[in-house]
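Sequence and predicted structure are below.
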Amino acid sequence: MKPKQMKIAVAGLLLLALGGVAGMTLGRVAQAPDVHADGEQHSTNTGEGHDEDEGLRLSDEQLRAAGVELATAAPSELAGRLILPGEIAFDADRTAHLVPRVSGVVEQVAAELGQAVKRGDLLAVIASPQLSDLRSERAAAQRRVELARVTLARERQLWEEKVSAEQDYLQARQALQEAEIALGNAQQKLGALGSAGGNRYELRAPFDGVVVEKHLVPGEVVGESTAAFTLSDLSRVWATFNVAPRDLAQVQVGKLAEVEASDLGKRVQGRVIRVGNLLGEQSRMASAHVLLDNPDGAWRPGLPVQLSLAGTARQPAVSVPQSALQTLEQQTVVFVRRDGAFVAQPVRLGVSDQGQVEVLQGLVAGEQVAAAGSFALKSELGKASAEHSH
């Protein structure tokens, strides 16, 4: 035999020896049969010596050491989840944009930006000539009422004594009624403004909340519609999000929703309180709101969040725990136990819900898969592949 031929023969014997040792210990991962939704298995072997019974073989002791737990693929009722981006916003039902309601000059600002206030707390004092005019109007109305009462008493006496006509008495009574109406109007105007006396107008908090905007400084001239403060009750906030028309059937008023803020590492539950009746002109989506309790103030307006709502419940053919899923060679696979060996089986997935995921193709009910600890099998498979490559 020539030297060159002898080298080729020796190399071939070494390769055969290494392949046999690897097959006796860890085995080789073969392309598993493709199990379709109809339950029929179609072999996808390529004729390269990969048998269906080949796979990753680990003893029960090794499985326990690696923390691998088995689960059985079985039908289960899954609702699926609708995942939508959103953000925290003020509760519009508990947010007020306060205005002075009188013109004048700011005399005092008693509340600062970010300050928590109680209902009735003083926010600002405004010196207003308008208040002086209203007080004068009320005083004049009071004098007219007093005069009208005196006139009515005199006309009643003259009419009873047959000195004057009944018409004079009736006119005096009408004048008193008109004067009393004018006095009532003047008093209501002052009462609505809540003046403290003289020409001073007091702006007070209408409910418990936090001053989130402040636009007043002492000495500033303001009008009746000047934006003075924005007050919001931050003990409750809204999670706002947009819903596409195709998803509106899954977003119902009163439905529970999970709201998660990855920046805070927090997740809470709330209920959908509003779904818009109109679609946005630009987005062509409907706005919706979830009401959240916010006792510690952690959910601040403007915070980005992710909302999750349950979809329509249905019973899939097969489902497995999400922990069973692994990615191998850019494919989603589960490790199926067949004839004592674990085979990496590619699968096509459907909806997921509460830790379970629907398998549309690749598994049949009753097959055992590695759930918890399935990553350990992927690691062992990587080691076996590395040994075969050398």
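Structure received.

Only C-alpha atoms from now on, for both contacts and neighbour counts.
Will do.

The helix or strand hosting Ser132: how far from the chain's middle?
Here Ser132 is covered by helix 129-160, with elements defined by DSSP states H and E. The chain centre lies 60 Å from the centre of helix 129-160; the measure is C-alpha atoms, centre = their mean, to the nearest Å.

For it, buried residues please.
Neighbour counts over helix 129-160 (16 or more other C-alpha atoms under 10 Å) mark 129, 131, 134-135, 137-138, 141-142, 144-145, 148-149, 151-152, 155-156, 158-159 as buried.

Can you name every helix or strand that that helix contacts?
With contacts taken as 3 or more C-alpha pairs under 8 Å, 6 or more residues apart in numbering; DSSP states H and E, helix 129-160 sits against helix 166-193.

so Leu56 sits right up against Arg337, yeah?
No - the pair Leu56 / Arg337 is not scored as a contact, 9.0 Å apart, by C-alpha atoms under 8 Å.

Between the two, which is the more surrounded one?
Leu56 (25 against 19; other C-alpha atoms under 10 Å).

Tell me who's in contact with the more buried one.
Applying C-alpha atoms under 8 Å, 6 or more residues apart in numbering, we find Leu56 in contact with Leu26, Gly27, Arg28, Val29, Ala341, Phe342, Val343, Leu377, Glu380, Leu381.

Out of these, which sit inside helices?
Among those, DSSP state H puts Leu377, Glu380, Leu381 in helices.

of the residues you listed, closest to Gly197?
Leu377 (82.2 Å; C-alpha to C-alpha).

what number of residues lie near the closest one?
23.

ok, it - contacts?
So, once contact is read as C-alpha under 8 Å, 6+ apart, Leu377 ends up touching Leu56, Phe335.

Please tell me how far it sits from Pro321.
16 Å (C-alpha to C-alpha, to the nearest Å).

Okay, helices next: where are they in this protein?
3-25, 60-66, 129-160, 166-193, 374-389.

Quick check: which of these is nearest to Leu363?
Distance to Leu363, taken as C-alpha to C-alpha, is lowest for helix 374-389 among these, at 16.3 Å.

can you give me the angle the closest one makes with helix 3-25?
If you take axes from the mean of the first three to the mean of the last three C-alpha atoms, to 10 degrees, helix 374-389 sits at 160 degrees to helix 3-25.

try this one next to it:
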Amino acid sequence: MIRSFAVLLAALLIAGCGSSNEPASARDEHGHEQDGERGNEHDHGNGHEVGHDDGAEEGREGRTTIAAAVAQSMGVATGQAGPATLKETLSLSGVIQADPARVSRVRARFPGVVREVAVQPWSTVKRGAVLAQVQSNESLQNYSIAAPIGGVLVEHRAQVGEATAEEALFTIVDLSKVWAELDVFQTDLARISEQQPVQILDLDGRELADGHLSRIAPLAVHGSQSVRARVVIDNAKRDLRPGQFVTANVTVAETKVPLAVRREALQRYRDSDVVFEQIGDTYEVRKLELGRADADHVEVLEGLRQGARYVTGNSYLIKADIEKAGAGHDH
């Protein structure tokens, strides 16, 4: 009897130990699996979100869409990328002078007294126009003094009642053509030759006229040791005045490049030189590798295809719109 009770008690103890160990093991194992599942889900979720954000950001940035009518109202202008001729220029200073062959100093033909003056200082006269009436001392008859050329009356010395003398009564200058006399210093003289193209500018950089070097003086100016180079300029609109200081850009060399964009089209975007290519109503950033340049164009080595249409005027407005759109997406 006692032995049977001991056997039963031992069996119960063994069963109890096995029952308590199994759930603990199961819980540990299950808990480990749950942690692993959570870790995998978390990693997958982050990976998916990063990939989605990068792709969306790449598609959104660097472009904007503007309707054609709106772009026109903004003053956005475009041009086509293609070949260009880059010009190497030399900047010179100079002054506008009258052509001596177009200056007339008018004197009285016979000694006498001025009886009438028909013109005013700074007035424009035509060839043959009457300038004054003079009474001859010998015949006491009046005779007319006529303008030998057409032009501007820049000097007027005739006074009614005064006797004529050897001095000129009037000076007329024909300003339809003038000279730009440019100073070329010894260091630049070897780069200068006749017939080179010249662009004449005022002191504020505004273009006034175009021409070519027509003469280079054989003598140097003693004080400055410069040499005068002359440009004959058509001045039909009278924009240039004798005595006016000007600057000149002389083209001393030309180089053709296969692909270039206009200098004013370039903008800085994220530390790169860019232009904005137009594709329909969409404008996209094109990062460029640039080469040689002149005052108007910059050579493109990489980043833009031949014939691409890009923004040339008010490109800063396109840049601002793209940056605004990018800032909104970042937010």
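On my side now, so go ahead. Bear in mind that the values here come from a model prediction, so they are computed numbers and not experimental data.

what's the spacing between Ala163 of structure 2 and Tyr310 of structure 2?
72 Å.

can you check Leu208 of structure 2 too?
29 Å.

So for the two, which residue has more residues nearby?
Set side by side, Leu208 of structure 2 and Tyr310 show more neighbours around Tyr310, with 25 against 16, by other C-alpha under 10 Å.

leaving aside the residues next to it on the chain, what's closest to the more buried one?
Glu277 (4.2 Å; C-alpha to C-alpha, 6 or more residues apart in numbering).

For Gly303 of structure 2, see how far away the one you found is.
11 Å.

Ala146 of structure 2 now?
68 Å.

between the two, who's got more neighbours?
Ala146 (18 against 13).

what residues are up against that one?
Counted by C-alpha under 8 Å, 6+ apart, Ala146 of structure 2 has contacts Arg127, Gly128, Ala129, Val130, Leu131, Ala132.

residues of stretch 53-65 of structure 2 that come out buried?
Glu61, Gly62, Arg63, Thr64, Thr65.

same deal with stretch 75-85 of structure 1?
Applying 16+ other C-alpha under 10 Å to stretch 75-85 of structure 1 flags Pro75, Ser76, Leu78, Ala79, Gly80, Arg81, Leu82, Pro85 as buried.

and the two most separated of these?
Pairwise over the buried residues of stretch 75-85 of structure 1, using C-alpha to C-alpha, the maximum falls at Pro75 and Pro85, 30.5 Å.

any idea how far stretch 52-71 of structure 2 is from the chain center?
27 Å.

anything in contact with each of Leu56 and Arg337 of structure 1?
Val343.

For the aligned partner of Thr251 of structure 2 in structure 1, which residues are in contact?
In structure 1, Thr251 of structure 2 lines up with Ala310, judged by TM-score structural alignment. By C-alpha under 8 Å, 6+ apart, the contact set of Ala310 of structure 1 is Ala79, Gly80, Arg81, Leu82, Gln250, Ala257.

Which of the residues you listed remain contacts when I look at structure 2?
For the contacts of Ala310 of structure 1, the aligned pairs still in contact in structure 2 (both residues aligned by TM-score structural alignment, their matches' C-alpha atoms under 8 Å) are Ala79, Gly80, Arg81, Leu82, Ala257.

Sort out which one of the residues you listed lies nearest Ala9 of structure 1 for me.
When the kept ones among the contacts of Ala310 of structure 1 are compared against Ala9 of structure 1 (criterion: C-alpha to C-alpha), the nearest one is Gly80, at 59.1 Å.

Any figure for the gap between the alignment partner in structure 2 of that closest one and Val227 of structure 2?
Using TM-score structural alignment as the criterion, Gly80 of structure 1 maps onto Glu88 of structure 2. Distance of Glu88 of structure 2 to Val227 of structure 2, computed by C-alpha to C-alpha: 21 Å.

What of Tyr143 of structure 2?
Applying C-alpha to C-alpha to Tyr143 of structure 2 and Val227 of structure 2 gives a distance of 47 Å.

Those two - which one has more neighbours?
Val227 (21 against 17).

ok now do that one, which residues does it touch?
Asp183, Val184, Phe185, Gln186, Leu189, Ile216, Ala217, Pro218, Leu219, Ala220, Val221.

most surrounded residue in these?
Going by other C-alpha under 10 Å, Val184 tops the contacts of Val227 of structure 2 with 25 neighbours.

neighbours around the closest residue to Val145 of structure 1 other than its chain neighbours, how many?
Computed as C-alpha to C-alpha, 6+ apart, the closest residue to Val145 of structure 1 that is not its neighbour in sequence is Ala179, at 5.0 Å. Ala179 of structure 1 is flanked by 20 other residues according to other C-alpha under 10 Å.

just Ala249 of structure 1 next, same as before
Ala249 of structure 1 has 11 nearby residues by other C-alpha under 10 Å.

so how far is Gly197 of structure 1 from it?
Relative to Gly197 of structure 1, and taking C-alpha to C-alpha, Ala249 of structure 1 is found at 57 Å.

which residues touch the residue nearest to Phe245 of structure 2 when sequence neighbours are not counted?
Counting by C-alpha to C-alpha, 6+ apart, Phe245 of structure 2 lies nearest to Val95, which is 4.4 Å off, once chain neighbours are set aside. Applying C-alpha under 8 Å, 6+ apart, we find Val95 of structure 2 in contact with Ala180, Glu181, Leu182, Pro242, Gly243, Gln244, Phe245, Val246.

again with Ala288 of structure 1
Counted by C-alpha under 8 Å, 6+ apart, Ala288 of structure 1 has contacts Thr240, Phe241, Asn242, Val243, Val272, Ile273, Arg274, Val275, Gly276.

now for it: what does it line up with in structure 2?
For Ala288 of structure 1, the residue aligned by TM-score structural alignment is Ala229.

Please report how far the nearest residue to that match once chain neighbours are set aside lies from Glu88 of structure 2.
Residue nearest to Ala229 of structure 2 in three dimensions, not counting chain neighbours: Ile216, with 4.4 Å by C-alpha to C-alpha, 6+ apart. Ile216 of structure 2 sits 20 Å away from Glu88 of structure 2, going by C-alpha to C-alpha.

same check, this time on Leu317 of structure 2
31 Å.

and if you look at Leu8 of structure 2?
Taken as C-alpha to C-alpha, the span from Leu8 of structure 2 to Glu88 of structure 2 is 113 Å.

Great, nothing more from me.
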